[in-house]
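Turn this into a structure:
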Amino acid sequence: MSDKGMTDQAAATPDDRPTWPALINGFRRRCPNCGKGKMLHSYLKVNDHCAECGQELFHHRADDGPAYLTILLVGHLMAPGLHVAYVQYRPEPLTLFAIFALGCLSLSLYLLPRLKGVVVAYQWARRMHGFGKSG
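This next block holds a predicted model:
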């Protein structure tokens, strides 16, 4: 067996934290460790620890990341729709504004807590900002 095969097996420890399952749990606003406990106790407040597994969550440094990601996604999803609606159908300006303002607001309110969960889960999976100290 080559040295590369042995180092790959040695590098995979039971202590690894898979990123994708953690991100999915974060999007569901669940604990990135167990996937059962709630990560948020209000709209955007992160719990200090998971009620199910005891994982500490207060280490997170989400800051403005979820807001930037929300603006990026909402803009990229709604702008093409706005363009197509304007070019194809030419609705009244007030109608166009009302539909897309409501759409942007609704999509932003839906995505913001979920993207905060994703950012916290990513930090947990990559052992950033103190998440590497505890299991």
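
Every contact and neighbour count from this point should use C-alpha atoms.
OK.

ok, now which ones touch A67?
Contacts for A67 (Cα atoms under 8 Å, 6 or more residues apart in numbering) come out as L112.

helix/strand/coil for it?
Here A67 takes the helix state, with states given by DSSP: H, G, I helix; E, B strand; the rest coil.

Tell me how far it lies from W20.
Using Cα to Cα, to the nearest Å, we find A67 at a distance of 21 Å from W20.

can you check S42 too?
According to Cα to Cα, S42 and W20 sit 24 Å apart.

who's more crowded, the two?
Per other Cα atoms under 10 Å, whichever of S42 and W20 has more neighbours is W20, with 14 against 9.

Kindly provide the distance from the more buried one to F58.
Per Cα to Cα, W20 is found 21 Å from F58.

Check K38 too.
K38 is 13 Å from F58, by Cα to Cα.

Please enumerate the shared neighbours of these two.
Joint contacts of K38 and F58 (Cα under 8 Å, 6+ apart) are N47.

Compare these two and say which is more crowded by neighbours.
Set K38 next to F58 and count neighbours by other Cα under 10 Å: K38 wins out with 21 against 15.

That one contacts F27, doesn't it?
No: in this structure K38 lies outside contact range of F27 using Cα atoms under 8 Å: 11.3 Å.

Break down the chain into its strands, ranges please.
Assigned by DSSP state E, the chain shows no strands.

Give me the residue at the spatial middle of it.
V118 (2.1 Å; Cα atoms, centre = their mean).

The nearest residue to it once chain neighbours are set aside: neighbour count?
Sequence neighbours aside, G26 is the residue nearest to V118 in space, at 4.4 Å (criterion: Cα to Cα, 6 or more residues apart in numbering). Neighbour count for G26, taken as other Cα under 10 Å: 28.

want to put them side by side, so please do this one too:
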Amino acid sequence: MPELAARTDDPADQPPIVRPHSLWRAMARGVVGRCPRCGQGRLFRAFLKPVDRCGRCDQDWSLQRADDFPAYASLFITGHLVAPLAVHLARDASISPAMASAIILPITAVLAIGLLQPCKGAIIAVQWRMGMHGFQREPSAGDDATP
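A predicted model of the protein is given here:
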């Protein structure tokens, strides 16, 4: 039986944390549900519940205060994606209003719910990167945001 390599929790054995140089990189990490600081740890422990601390870089995420803004952002994006489809279907004389509703309503519901977590991740990343709500701003080389 091959021997299993012993797992070490020694920080010296871990690869270095690469902090994002830009707000956009931090937001991209948040959108995919990764820690905006290190890009490797999970940001969410449940659908919309962020972890208290990153398991990789130990960043405290309990300071975030996204509140209702992710829902507003999700609906704003959904509306801008669904509105052209609704206008197109309304102009098409060969489709009934019931059929148009049967197409538009499920798409709207799936988009609105599906965009909630990415929007929340991006908003948490913005709060962290800009030093809002108790987060301490971490300047880095190539910093593109003002203090």
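
Could you quantify their similarity as a TM-score?
With the length set by TM-score structural alignment, normalised by the length of the first structure, the two chains reach a TM-score of 0.83; 121 aligned residues with a Cα RMSD of 1.9 Å.

circling back to that earlier point, when you align them, which residue in the second structure goes with the residue nearest to V118 of the first structure?
In the second structure, the residue equivalent to G26 of the first structure is G30, according to TM-score structural alignment.

Now do the contacts for its match.
So G30 of the second structure contacts 36, 43, 118, 120-125 (Cα under 8 Å, 6+ apart).

how close does it get to V87 of the second structure?
Computed as Cα to Cα, the G30 of the second structure to V87 of the second structure distance reads 32 Å.

Where is the longest helix in the first structure?
Ranked by number of residues, the top helix in the first structure under DSSP state H is helix 93-125.

Can you give me the stretch of the second structure that that one aligns onto?
By TM-score structural alignment, helix 93-125 of the first structure lines up with residues 97-129 in the second structure.

can you pull the buried residues of that stretch?
Under the neighbour-count criterion of 16 or more other Cα atoms under 10 Å, stretch 97-129 of the second structure has 100, 104, 108, 111-112, 115-129 buried.

Off-centre distance for it?
Relative to the centre of its chain, stretch 97-129 of the second structure is centred 12 Å away, using Cα atoms, centre = their mean, to the nearest Å.

first vs last residue of it, how far apart are they?
Stretch 97-129 of the second structure: ends 46 Å apart by Cα to Cα.

before we move on, what about stretch 44-64 of the second structure?
With Cα to Cα as the measure, stretch 44-64 of the second structure spans 12 Å from end to end.

what stretch of the first structure does it fall on?
Taken onto the first structure by TM-score structural alignment, stretch 44-64 of the second structure occupies residues 40-60 there.

for S62 of the second structure, what are its contacts?
50-53.

Go again with 6 Å.
D52 (Cα atoms under 6 Å, 6 or more residues apart in numbering).

ok, now which ones touch the closest residue to L23 of the first structure other than its chain neighbours?
Leaving aside its chain neighbours, L23 of the first structure sits nearest to V118 (5.1 Å; criterion: Cα to Cα, 6+ apart). Contacts for V118 of the first structure (Cα under 6 Å, 6+ apart) come out as 23, 26-27.

can you redo those residues as CSV with distance to M78 of the first structure?
Shown next, in CSV, are the contacts of V118 of the first structure (distance: Cα to Cα, whole Å):
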residue, distance to M78 of the first structure
L23, 24
G26, 24
F27, 20
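
Just give me the closest of those to T7 of the first structure.
L23 (26.8 Å; Cα to Cα).

Could you give the number of residues near that closest one?
With neighbours defined by other Cα under 10 Å, the count for L23 of the first structure comes to 25.

and what of D16 of the first structure?
For D16 of the first structure, the number of neighbouring residues by other Cα under 10 Å comes to 11.

same question, D48 of the first structure
16.

ok, now how distant is it from A121 of the first structure?
D48 of the first structure sits 14 Å away from A121 of the first structure, taking Cα to Cα as the criterion.
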